[in-house]
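[1] compute the structure for the input listed below.
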Amino acid sequence: MTVGLVVVSHSRKIAEGAVELAAQMAPDVKFYAVGGTADGRIGTDLEKTIAAFESGLTEASGDGLVVLADLGSAVMTAESATEFCTEPDKVLLADAPLVEGLVAAAVATQGGALAAAVKAAAESVRFGPETAFDAAGSPPSQGKGEPAESGEFELINPMGMHARPAAKIAGGLAGLDVEATVNGVDGTSVMELMSLAVGQGGKLKVEARGKDSSKAVDYVRRLVEQGFGEI
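    Model prediction:
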């Protein structure tokens, strides 16, 4: 892998839990969890964060590190750590929701994306389900004319749509120049895709608009045909 992923949280358990979840979708990616103070309290620690950055730059990163943080002071700690580390130009801070952003970044990294694309994948994830609807309360696929490309695919993996398939779809689509929906929900949102609760034998309808429409539909088709690597 050419990119390392760092999580900076006020809580050690949150940082480690987010990494544990993302690692299920991206087993080859190097993660670094930084959480809590040196004495085990809730908070952030500049020295621990710098140490994580240096470890990532040494062990995992040919292209750079992408960093996700949970709250404001964690962001400030990450920014300060960037200034003090040996290669600040290789550290990219992503403005993204911690869990969904990390999962999207992990899937993009697993797929071989470089740091800028990994950061973009994390930042493409929506901050809340309400953003998947327009001002009139309609899903994004409505009121925008016919999609440039579309496809409907039957799920063959035994568990259907759960966290890992949702993360693979969202992470891949987030790295493309496309607006894509799956069964009417935002194709870059792990949580919205999971909420579809489509089981084995059910179908995913992909509609895509934008430059990479064909790539987006083909990407989902290949994932479905391969059973998301679960069969």
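[2] rest of the way, CA atoms for contacts and neighbours
    Will do.
[3] helices and strands around the host helix or strand of residue 118, which ones?
    Of the helices and strands defined by DSSP states H and E, residue 118 is found in helix 115-124. Secondary-structure packing of helix 115-124 (3 or more CA pairs under 8 Å, 6 or more residues apart in numbering; DSSP states H and E): strand 64-69, strand 91-93, helix 98-110, helix 163-174.
[4] to compare against the first, here's the next sequence to fold:
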Amino acid sequence: MSVGLVVVSHSPKIAEGVRDLAAQMAADVRIVPAGGTDEGGIGTSFSVVMAAVESAQSGDGVVVLTDLGSAVMTADSVLEFLDDDARALVRVPDAPLVEGAVAAAVAAQGGADLDRVTADAVAAGGPGSPSTGAASGGADAGADRAGAADETATGSFTLVNAVGLHARPAAMLAQALGALDAQTEVNGVDGASVTMLMTLAAGQGSTLTVRSSGPDAERAIQTVGDLVGRGFDED
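    So this is what the prediction gives:
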């Protein structure tokens, strides 16, 4: 089981394309496209979004990603229709559609809870993004991944794979670090965020400087070293 995702777009093709892209990073996550009207035209549909939310729900919650303003309104209408218990398990964050879906999918694949998946989707919007607490239907979230910084470890590693830290390696690294009880930074950005890792644009030969704190700090450093050393299994 994992947090499910719904991709709401005015265009069925965009919704399906974002689903397909995010699924490349998260094969085990239920990602449901909700694009277009009931007839398959351009627009949004209450019934299409409602069916997608119900389909994506496994009991761990659902994060709904939207494209334009009326898509948000449709998603919010679905929230209002749900009973209190069901509404508590759905989030409609203010997050970018593509980057947010990829970041949320990676977090969900790594076993993150609903609030963490939501927070990662929001963070994909960049440093100026609103906090998770502002997301529709959500509770305050965004607590540090590792509250106890009782251990600190560092390491430096040189990328050997031909294309560097592109989408797939970034997703592998984010998933692996997200599963550990540690707060890990790679070249100054959150190592558990696939979008933040991709902003580094680190190519072959680039050095990754890693700093980790928390109970699993040493494991985090070892994990980065192992993945980099294996070339992210791309050879």
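[5] list of residues touching the helix holding residue 118 of structure 1?
    The contact list for helix 115-124 of structure 1 (CA atoms under 8 Å, 6 or more residues apart in numbering) reads 2-3, 63-66, 92-97, 100-106, 108-109, 171-172, 174-175, 188.
[6] want to try JSON lines for the helices and strands packed on helix 115-124 of structure 1, with distance to residue 117 of structure 1 and mean neighbour count as columns?
    Listed next are those as JSON lines, based on distance: least, CA to CA, whole Å; neighbours: other CA atoms under 10 Å:
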{"stretch": "strand 64-69", "distance to residue 117 of structure 1": "10", "mean neighbour count": "29"}
{"stretch": "strand 91-93", "distance to residue 117 of structure 1": "11", "mean neighbour count": "22"}
{"stretch": "helix 98-110", "distance to residue 117 of structure 1": "8", "mean neighbour count": "30"}
{"stretch": "helix 163-174", "distance to residue 117 of structure 1": "9", "mean neighbour count": "27"}
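[7] need these in a markdown table (columns: distance to residue 208 of structure 1).
    Rendered in a markdown table, the data for these read as follows (distance: least, CA to CA, whole Å):
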| stretch | distance to residue 208 of structure 1 |
| --- | --- |
| strand 64-69 | 28 |
| strand 91-93 | 29 |
| helix 98-110 | 19 |
| helix 163-174 | 10 |
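[8] average distance between the helix or strand following the helix holding residue 118 of structure 1 and structure 2?
    As assigned by DSSP H and E, the chain's next helix or strand after helix 115-124 of structure 1 is strand 149-154. Taking mean CA distance after the TM-score superposition for structure 1, the mean distance separating strand 149-154 of structure 1 from the aligned residues in structure 2 is 2.6 Å.
[9] list the buried residues for strand 149-154 of structure 1?
    149, 150, 151, 153, 154 (16 or more other CA atoms under 10 Å).
[10] now do that strand: distance to the chain's middle.
    23 Å (CA atoms, centre = their mean, to the nearest Å).
[11] what's the answer for stretch 14-23 of structure 1, then?
    Put simply, stretch 14-23 of structure 1 sits 12 Å off its chain's centre (CA atoms, centre = their mean).
[12] ok, and what's touching that stretch?
    Residues from elsewhere that reach stretch 14-23 of structure 1 (CA under 8 Å, 6+ apart): 7-9, 29, 31-35, 98-99, 102-103, 106.
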